[in-house]
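A.B. asks: Output the structure for:
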Amino acid sequence: MRYTLPAAALSLVLAMTGSMGSAKVEQVADPRAQALLANGHADLASGQVDAATDAFEAALAVDPGYVGTYIALGEAARKAGLQGKAIHYYREALQRDPNNLGAIAGEGAAMAEKGALEKARTNLARLEGICGKACAETQELAAVIAKGPTPRVLSAEAVKPQPVVESN
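C.D. replies: Okay, here's the model as predicted:
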C-alpha cells in the first residue's frame, strides 16, 4: 500500500516522457544546408547528377541530422542508377523519421527498380496505411511498381568473348 502513490507518480512521469519523445516536431535545416540543397535540386533537375550529389553531400556535412538531405541523396543515387546506395540513404532517413512519406516512397521505388517488387509492395501498403491511396507518394510508388524493374545494362567488360584457337 505504501508504494502505490510513488508507483503511480512514477508511471505518470514515464508516460509523459514517452509521449513527448514520440511527438512529431518539424525539423528545420540550417540555412547554409538549405542553400546547398536548393543548388543540388537545381543541378538534379538539369541532369547534372554528380554536381547534385556533391551539393547534397556538402549539405550533409553542414547539417548531418536533417532528414531531407538523406532523401535528396537517395534521389540522386536513383537517378545515377545506384539503387542499392539509394536504399541506404532512404533507410538513414527512416531511422531519423520512421513515417517520412518521401523516404518510404523513395525506398520502395528503389527496391522496385532493383527488382524487389514484393518489398516495394510492402512499402506501398505502408504508405496506403499512412496517407491513403490518393496521396502523391502512394501514386508515384504504384506507378514505379507497375513499370517494373529497370533493365540492366551490361558493360563491355562484363561480356568478354571466348577466345577461339584455330590451327593453321
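A.B. asks: From now on I want contacts and neighbour counts done on CA atoms only, so please keep to that.
C.D. replies: Fine.
A.B. asks: Roughly how far does the spatially closest residue to Tyr90 that is not a sequence neighbour sit from Ala9?
C.D. replies: Spatial nearest neighbour of Tyr90, excluding adjacent residues (CA to CA, 6 or more residues apart in numbering): Ala103 at 5.1 Å. When CA to CA, to the nearest Å is the yardstick, Ala103 and Ala9 sit 39 Å from each other.
A.B. asks: One more sequence to fold, the one below, so I can look at both together:
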Amino acid sequence: MRVTLLLPILMLATSAMAAPGRDDQLKPVSLQLAAAGQAALADGKPQDAIDSFEAALASDPRNVAAFAGIAAAYEKLGLPGKAIKYYREALAMNPSDIGALEGQGRALVARGATARAQINVARIKALCKTDCSAATRLEGVIAKASQQASVVPAKPAIERN
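C.D. replies: Sure thing, here's the model as predicted:
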C-alpha cells in the first residue's frame, strides 16, 4: 500500500526534474530589452545599451546575450577591464559562445594581455566547424596590437640637473 502512494509522488518528482518547465527559454521581456540594447549599440549609444541590457538581466539573469552586450558597450566606452568582466560572465554561462570569446579576446588585447587573447583564438578554433572568421578577426587584432607595440618609441628618461 505504501508503494502505491509513493509511486505517483516519485513520478511527479522525476518528471519535474526531466522537464524543467521550459526554463531553457528566456523570458520574452528579457529578449525584447536585449534587442533594444543591441539597437542602442548600433546607434552608437553605449550607455543606453548598458541600461537596456541590465534591465534584460533583471528580468531574466540567464540572458547570455545581455552579458555579452554589456561587455560590448563597455568596449565602446573604452573600458576593457569592465568588458572582460562581463564577457567572463557570459562565458561562465555558455563557454562555447564564439562571439563572447572573440569580444573577450579584443578586450584582453586592449589591456595588453595578448597571450591570454591567444588562448581565446585557440578556443575559437577548437569550436569552429566550418567558418573561423572570429578567430581570423581576433588574430588580426592581436597582430595589429603587436605591430603597434613594436613601433611605439620608449619614453625618454627624465633628465635631472
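A.B. asks: Overlay the chains and give the TM-score.
C.D. replies: Remark: TM-score between the superposed chains equals 0.71 [TM-score structural alignment, normalised by the length of structure 2]; 126 aligned residues with a CA RMSD of 2.2 Å.
A.B. asks: if we can go back for a sec, residue in structure 2 matching the residue nearest to Tyr90 of structure 1?
C.D. replies: For Ala103 of structure 1, the aligned position in structure 2 is occupied by Ala100, per TM-score structural alignment.
A.B. asks: Neighbour count for Ala103 and Ala9 of structure 1, which is higher?
C.D. replies: Relative neighbour count places Ala103 above the other of Ala103 of structure 1 and Ala9, with 29 against 11, counting by other CA atoms under 10 Å.
A.B. asks: Show me what Ala15 of structure 1 aligns to in structure 2.
C.D. replies: In structure 2, no residue is paired with Ala15 of structure 1, using TM-score structural alignment.
A.B. asks: wait, Ala77 of structure 1
C.D. replies: Residue pairing (TM-score structural alignment): Ala77 of structure 1 is matched to Tyr74 of structure 2.
A.B. asks: Contact partners for that match?
C.D. replies: With contacts taken as CA atoms under 8 Å, 6 or more residues apart in numbering, Tyr74 of structure 2 has the following neighbours: Pro46, Pro80, Lys82, Ala83.
A.B. asks: Ok, Tyr66 of structure 1 next?
C.D. replies: Each residue near Tyr66 of structure 1 by CA under 8 Å, 6+ apart is listed here: Gln27, Val28, Ala29, Leu60.
A.B. asks: What remains of those once you look at structure 2?
C.D. replies: Listed in the original numbering, the contacts of Tyr66 of structure 1 still in contact in structure 2 are Ala29, Leu60 (both residues aligned by TM-score structural alignment, their matches' CA atoms under 8 Å).
A.B. asks: In helices, which of the contacts of Tyr66 of structure 1 appear?
C.D. replies: Among these, the members falling in helices (DSSP state H) are Leu60.
A.B. asks: Out of the contacts of Tyr66 of structure 1, which comes closest to Gly129 of structure 1?
C.D. replies: Gln27 (23.2 Å; CA to CA).
A.B. asks: Contacts only, for that closest one.
C.D. replies: Here Gln27 of structure 1 is in contact with Tyr66 (CA under 8 Å, 6+ apart).
A.B. asks: which part of structure 2 lines up with stretch 48-62 of structure 1?
C.D. replies: Against structure 2, the aligned range for stretch 48-62 of structure 1 is residues 45-59 (TM-score structural alignment).
A.B. asks: returning to what we had before: which element is the match of Ala77 of structure 1 on?
C.D. replies: Under the assignment given by DSSP states H and E, the secondary-structure element containing Tyr74 of structure 2 is helix 64-76.
A.B. asks: Quick check: the residue nearest in space to the middle of structure 1 vs Ile71 of structure 1, distance?
C.D. replies: Computing the C-alpha centroid of structure 1 and ranking residues by CA atoms, centre = their mean puts Tyr90 first, at 2.0 Å. Separation of Tyr90 of structure 1 from Ile71 of structure 1 (CA to CA) stands at 6 Å.
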